[in-house]
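S.K.: Here is a sequence together with a model predicted from it:
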Amino acid sequence: MPKTLNQKQIEEIKSLLVQNKMTIESTLNNLSNEHVNLSEMDLNDEGDFAAASRDYITDVHIKNQQLRELNLINHALTKIEDGKYTGLCEMCDSEITIKRLRVKPHAMYCIDCRDYIEKSQVKKAV
């Protein structure tokens, strides 16, 4: 039977999740404040427009990634609040190591399952 996290470890993970959530929310807030509609910008030439477009596209990708991560963090926090957070892989029920959870506290999968999912996604994309 896989080893689940004890209450002290769950509190540690919860603290990391809350810290990460605050950081992401701050980043998203900053991106929203910096966002300016390209049509409202004073762009003098095609080079300026290209640079502004590139920056805008980069910001959109960052925002989308941050929103995905925020959803995963909220999922983990909800599981903790509901008393259902175990630190086990949601795919195979194997232990997610505390070392991995300290780096990525919102991890839902063990390394093996994560690798399997990523390889499956690459095959679908090709």
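M.R.: Arrived safely. Numbers count the residues shown, from 1 in each chain.

S.K.: drop to CA atoms for contacts and neighbour counts, all remaining ones
M.R.: OK.

S.K.: Show me what counts as buried in the longest helix belonging to the chain.
M.R.: Longest helix in the chain, counting residues (DSSP state H): helix 46-81. Judged by neighbour count (16 or more other C-alpha atoms under 10 Å), helix 46-81 contains these buried residues: 49, 52, 56, 59, 63, 66, 69-70, 72-74, 76-77, 80.

S.K.: also this one, for the comparison:
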Amino acid sequence: MEAKDLEFFRKYLTQELDDILRKGEETIEDMTETREVYADPADRATAESDRSFTLRLRDRERKLIKKIQAAQRRIDDGSFGYCEECGDDISVERLKARPVTTLCIECKSRQEEEEKVRGD
């Protein structure tokens, strides 16, 4: 992989991480503000549902943070862009679609097929 590609992914991953952390801080601020009192139980249920949805999103982002940090470490150690299973290059197009990926498309397809057969 060319140095310009690595720099692109380094900047992209850093920006993604910063965005996720900022959203997390905003969620914490929103959740610690005084809770509103709802006269209508339906309004309260809607607000609780919205909070629950936001927390589920932040949990998914928390997991993504770990993947982003791992991808950043792979950039630093020179292993970014190589499939962990077969060692081949992962295409730049695939990395642009999923920069935290660790498998080439062939290995990922094989993994998904095996999971489908096992019923995972």
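M.R.: Nice, I can see it. All values reported here derive from a predicted model rather than from experimental measurement.

S.K.: now for the longest helix of the first structure, which elements pack on it?
M.R.: helix 7-34 (3 or more C-alpha pairs under 8 Å, 6 or more residues apart in numbering; DSSP states H and E).

S.K.: Can you give me the stretch of the second structure that the helix it packs on aligns onto?
M.R.: Applying TM-score structural alignment, one finds that helix 7-34 of the first structure aligns to the residue range 3-30 of the second structure.

S.K.: and that stretch, how far from the first structure on average?
M.R.: Once fitted to the first structure, stretch 3-30 of the second structure is off its aligned match by 1.4 Å on average (mean C-alpha distance after the TM-score superposition for the first structure).

S.K.: same check, this time on stretch 55-75 of the second structure
M.R.: Relative to the first structure, stretch 55-75 of the second structure is 1.0 Å off (mean C-alpha distance after the TM-score superposition for the first structure).

S.K.: Can you name the residues in contact with that stretch?
M.R.: The contact list for stretch 55-75 of the second structure (C-alpha atoms under 8 Å, 6 or more residues apart in numbering) reads 6, 10, 13, 17, 20, 24, 80, 99-101.

S.K.: what do you get if the cut-off is 7 Å, keeping everything else the same?
M.R.: 6, 10, 13, 17, 20, 24, 80, 100 (C-alpha atoms under 7 Å, 6 or more residues apart in numbering).

S.K.: Flag every buried residue along the match of helix 7-34 of the first structure.
M.R.: Buried residues in stretch 3-30 of the second structure, counted by 16+ other C-alpha under 10 Å: 6, 9-10, 13, 17, 20-21, 24.
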